[in-house]
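S.K.: Predicted model and sequence below, questions to follow.
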Amino acid sequence: MSRIAVVGLACRYPDAASPRELWENALAGRRAFRRLPDERMRLADYWDPDPAAPDRFYATNAAVIEGYEFDRVGHRIAGSTYRSTDLTHWLALDVAGRALADAGFPGGEGLPRERTGVVVGNTLTGEFARANLMRLRWPYVRRTLAAALREEGWADDRLGSFLADLEERYKEPFPAIDEDTLAGGLSNTIAGRVCNYFDLKGGGYTVDGACSSSLLSVATACRALLEGELDVAVAGGVDLSIDPFEIIGFAKTGALARREMRVYDRDSNGFWPGEGCGMVVLMRADLAREQGRRVYATVAGWGVSSDGKGGITRPEVSGYRLALRRAYERAGFGVETVALFEGHGTGTAVGDTTELTALSAARAEAAPDAPPAAIGSIKGMIGHTKAAAGVAGFIKAVLAVDARVLPPSVGSVDPHPVLAEDGAPLRTLRRAEPWPQDAPVRAGVTAMGFGGINTHIVLEGEGDGQDGRGRGRGLDAVTRELAASPQDAELLLLDAGTTAELRARVAELADWVPSVSYAQLADVADAARRRLSGRPYRAAVIATSPEQAERELRRLLEALDAGETALYTPNGSAFLGHVTRPARVGYLFPGQGAGRSTTGGALRRRFAEADAVYSRVRLPQTGDMAATEVAQPRIATGSLAGLRVLERLGLRADVAVGHSLGEITALHWAGAVGADAL
């Protein structure tokens, strides 16, 4: 099959205003989740911890775009048109323009306008158009309220005056219906808006494949290019739908996460919602090269299928396998040659199991001895952006192929049982890795949607040979630094000259931290660290989320209000202290029964000293982690790695104690047992 070149990229997702920011966030494992802001949807109105509560949802977190402003004046859009049109239209227009500029067509200059088309993935337009419909529901509200007040004995003259005032207040937030309202509330006119602005005449329309919409739009555009209908295509998706209709609807299907959102994990329990927009510019590869366009990657094939008689809201193995088969038949190579999969990965128990089972079986049947491929999902970073989800994963995979880097599988903490089986064909990554030297630079991207729609697109690196091999691989300095930065928790440190001053600082942070995202918690920790000045009254909190940080800070406030100056919580996550003399440090080395991971976790990702210890020992990655033959080397390795990191940080202990197996590590600390012997 002739290849389709990806020549332009642009996006706006939570905590990512550009593809570069999205890629750096992926490498660094930054997660954009935060408590759902009241400005978007009041938790007091809609949240209930009981999943069965009517008209309520049970998840409190989402990934939302902050600080976005559409340049109406710069785009020469009339104020009335702007106000009457759903924001999805303007976000899509903005991002499409940026994608065209990235492709070398700034402002649409140089485009073959009669042979340039636009295909946008979207479902239900957006939350703003839906909210504005409430204006037209006033007659129902008036009748219902009037009937209730008459039953309470209100006279007609009093009722009429009250309802007249209320009507004005009720309608005030919603723009008046005008000649732009209907077009501004339709999904298809999102694509039409882009065509209209840039004077494109190759055709513009919206495809609705539910959560598969935006990846389906890319496949649709590729087909139009391959068949010669278009020379340039803008494709992607937009979704701004964090509103009661969608969120409560997902809650009633059980799809929202009841605990921490995990992806391809033993505790996959649902997703947190997200939003955003992604657009790509596509051309036939030969034409793009002829024009000297920068090619990020090429589309080698795609496959689309439906689940037939399968479930309407849950994926089926057979349907997904069919999309995979069609994609790789079109590509001309096998699924076993692909080193990276950007999966659908919603984090639901059924969805993750179905996807991993189908893809693992396809690879195992194609080549049982093929090295395991990496798999991840961008939803672990920005939540489920629904109609804009597929293109978000597509952009991430394109950038991975372009950089020759396998990004970490954000959100996979304890890999799913399908991935933990001996000889599993897939694996998740805790940190970025160079593209395998002996593997073709190929990636597969998947999206699935309600109604049983499945889409899979295959990418190949530009500049590689017929076998997909060619350009060098490796991590540059910036990538190495970003890849080393993810960690499992943050340390918030505060100090002050008096208890009153310390209380004020703890209270300030406790009031602020609920509004930050998971990723920004690291920024908060760094900002707090920079304010330290060695003062005697001190507080510390270890937190894995903004919610936990607030909870532990409130605990410190309670202790300070009770007059306490010393506190150490049982779980070690909150600390108060008053320094009166130089500290002494002691180490306690654990015995058998501690932990269960052999990966080295954040310690190994962050510190070369720990990585060197783990690389030397080569602990098993699968099997029974509690078995003595695995547990003892695992625990001793973890202790030795921790000791090397503490030495690297300049920490020296005055005394060390070992429990059980830890006695041997303590002897090593004392110099009685060498590292090789340990």
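M.R.: Everything's here; your move.
S.K.: C-alpha only now, for contacts and for neighbours.
M.R.: OK.
S.K.: Which elements pack onto the helix or strand where Ile190 lies?
M.R.: With elements taken from DSSP states H and E, the one containing Ile190 is helix 188-198. For helix 188-198, the packing partners by 3 or more Cα pairs under 8 Å, 6 or more residues apart in numbering; DSSP states H and E come out as helix 87-102, strand 116-121, strand 204-207.
S.K.: Tell me the first helix or strand C-terminal of the longest helix seen in the chain.
M.R.: Ranked by residue count and defined by DSSP state H, the top helix of the chain is helix 628-648. Per DSSP H and E, the first helix or strand lying C-terminal to helix 628-648 is strand 655-658.
S.K.: I'd like to know how far Ala288 sits from Leu282.
M.R.: 9 Å (Cα to Cα, to the nearest Å).
S.K.: Which of the two has more residues huddled nearby?
M.R.: Leu282 (29 against 20; other Cα atoms under 10 Å).
S.K.: Kindly calculate the angle that the helix or strand hosting that one makes with strand 116-121.
M.R.: Assigned by DSSP H and E, Leu282 belongs to strand 276-284. For strand 276-284 against strand 116-121, the angle by axes from the mean of the first three to the mean of the last three Cα atoms, to 10 degrees is 140 degrees.
S.K.: just to revisit the earlier point, tabulate the helices and strands packed on helix 188-198 in CSV, adding columns for mean neighbour count and distance to Phe174.
M.R.: Below are these laid out as CSV (neighbours: other Cα atoms under 10 Å; distance: least, Cα to Cα, whole Å):
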stretch, mean neighbour count, distance to Phe174
helix 87-102, 24, 14
strand 116-121, 30, 26
strand 204-207, 22, 26
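S.K.: also this one, for the comparison:
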Amino acid sequence: MSKIDVVVTGLGATTPLGGDVASTWDGLLAGRSGVRTIEADWVERFDLPVKIGAALAEEPTERIPRVQARRLDRCEQVALIAARQAWADAGFTEPTDEHTDVVPERLGVSIGTGIGGPVTLLNQDDLLEEHGIRKVSPLTVPMLMPNGPAAHVGIDLRARAGVHSPASACASGAEGIALGYQMIQTGRADVVIAGGAEACIHPITIAGFAQARTVSTRNDDPAHASRPFDTNRDGFVLGEGAGVVILERADLAAARGATVYARLGGFGITSDAHHITGNHPEGIGQIAAMNEAVRMAGLSAADVGHVNAHATSTVVGDIGEAAAIRKAIGEHPVVTAPKGALGHLVGGAGAVEGIATILALYHGLVPATLNLEELDPKVELDVVAGEPRKVELSAAVSNSFGFGGHNTALLFTPA
């Protein structure tokens, strides 16, 4: 079976830097931070050691009617916002059962989440304990289920070729895009709405990560807390948001005169089989994922000029990934780490950073890694710091690695 060219024709996002792709991209280029002090009263009530997070720059109710928003978990809200943006950006009209630009039976969805809707679960449990069953919402299960974000997007945009919701921790968004590519390659769909979403800044997640000592406690300086590859990094900052791309058969995109941002040339999905939270010490899964993405694209490591690093700002993780990039790709790529500005969007991270990688290719401009003041000497890579860097790229890789040993690498080439 011959390989089908798969291209990206639409982009959508809502993040700590902005309520859409344009404002998020502008924030990355300008070096703005999306990390702020958490204003919720529960921070003091539980005396949490971590008082910072990367909350959405724009509340979902600014784009979704409040009546509809009340029927959706926050994770579902951000997925729907990003998907609608991407759909419109691809030039598609609002779908109906009678007519759409894409036959519904040829339209798929693949939107991942790492955590899903536990905020709904915990809030409804509080109501049950305080007021009894009569106060529990009949929408509790549809709001908390991890396939909720993908399912709501599928219903909203009339997708009937299949709706998938990979849950691979911090690799979920990237895996969502990879599975969307597979849907097209295997002939199941012509167009796929793909990406990831997360919205779980909550005392239980903050407390859990704090107890594991994986998050930054730089409470007195939120904007400088997330510091990928920096010598003084002390952990990641939990964020929320969603990113969605429209993947489409290249021939169909050309026939309708669509704008093409990039070509998705290949991907690699591997698993470490090593530890539930720690990466393999030799980076074998990360290296294999990048190698497979390059192989699938029919390229060599020398062709990859840019790597969007997963780099969360943890002491051990950043060093391990840097070594893996050197072994898989080499020391020549221009590297950046958007989590310095965005925080860690967990299930949404791989999709939002995939969009950043696409735009770096599209504009020939790689954003700087925010807060990188002193590169860790163990990071033997060309990491962009200070100002964005103009580059001419023939291929770029975006990495996403998650708890459980999940590794996904996406490879994009210019349109």
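M.R.: Yep, it's here. What you are looking at is a predicted structure, and each value in this text was computed from that prediction instead of being measured.
S.K.: Send over the TM-score of the superposed chains.
M.R.: The TM-score (TM-score structural alignment, normalised by the length of the second structure) is 0.91; 401 aligned residues with a Cα RMSD of 2.2 Å.
S.K.: Give the residues shared as contacts by Ala288 and Leu282 of the first structure.
M.R.: When Cα atoms under 8 Å, 6 or more residues apart in numbering defines a contact, the residues bordering Ala288 of the first structure and Leu282 alike are Ala5, Val7.
S.K.: Give me the distance between the two termini of stretch 322-335 of the second structure.
M.R.: Terminal residues of stretch 322-335 of the second structure are spaced 10 Å apart (Cα to Cα).
S.K.: Arg20 of the first structure pairs with which position in the second structure?
M.R.: Using TM-score structural alignment, the partner of Arg20 of the first structure in the second structure is Ala22.
S.K.: Now do the contacts for the most centrally placed residue in the second structure.
M.R.: Nearest to the geometric centre of the second structure sits Ala349, at 2.5 Å (Cα atoms, centre = their mean). Ala349 of the second structure makes contact with Cys170, Ala171, Gly173, Ala174, Gly196, Ala197, Gly241, Ala242, Gly243, Ser400 under the criterion Cα under 8 Å, 6+ apart.
S.K.: ok, which pair from those residues is furthest apart?
M.R.: Within these, two members stand farthest from each other by Cα to Cα: Gly241 and Ser400, at 15.6 Å.
S.K.: more crowded one of those two?
M.R.: Comparing Gly241 of the second structure with Ser400 by other Cα under 10 Å, the one with more neighbours is Gly241, at 37 against 32.
S.K.: What does the more buried one correspond to in the first structure?
M.R.: Aligned against the first structure by TM-score structural alignment, Gly241 of the second structure finds its counterpart in Gly276.
S.K.: For the nearest residue to its match once chain neighbours are set aside, grab the count of nearby residues.
M.R.: Nearest residue to Gly276 of the first structure, sequence neighbours excluded (Cα to Cα, 6 or more residues apart in numbering): Tyr13, at 4.4 Å. Counted with other Cα under 10 Å, residues neighbouring Tyr13 of the first structure total 28.
S.K.: cool, Val506 of the first structure as well?
M.R.: Applying other Cα under 10 Å, we find 22 residues neighbouring Val506 of the first structure.
S.K.: One more: the one 5 residues further on?
M.R.: Neighbours of Asp511 of the first structure under the rule other Cα under 10 Å: 12.
S.K.: And Pro388 of the second structure, by the same measure?
M.R.: Neighbour number of Pro388 of the second structure under other Cα under 10 Å is 18.
S.K.: separation between it and Gly265 of the second structure?
M.R.: 25 Å.
S.K.: same question, Gly53 of the second structure
M.R.: Gly53 of the second structure is 34 Å from Gly265 of the second structure, by Cα to Cα.
S.K.: Name the residue in these two with the higher neighbour count.
M.R.: Set Gly53 of the second structure next to Gly265 and count neighbours by other Cα under 10 Å: Gly53 wins out with 31 against 25.
S.K.: Map the more buried one across to the first structure for me.
M.R.: Aligned partner of Gly53 of the second structure by TM-score structural alignment: Ala62.
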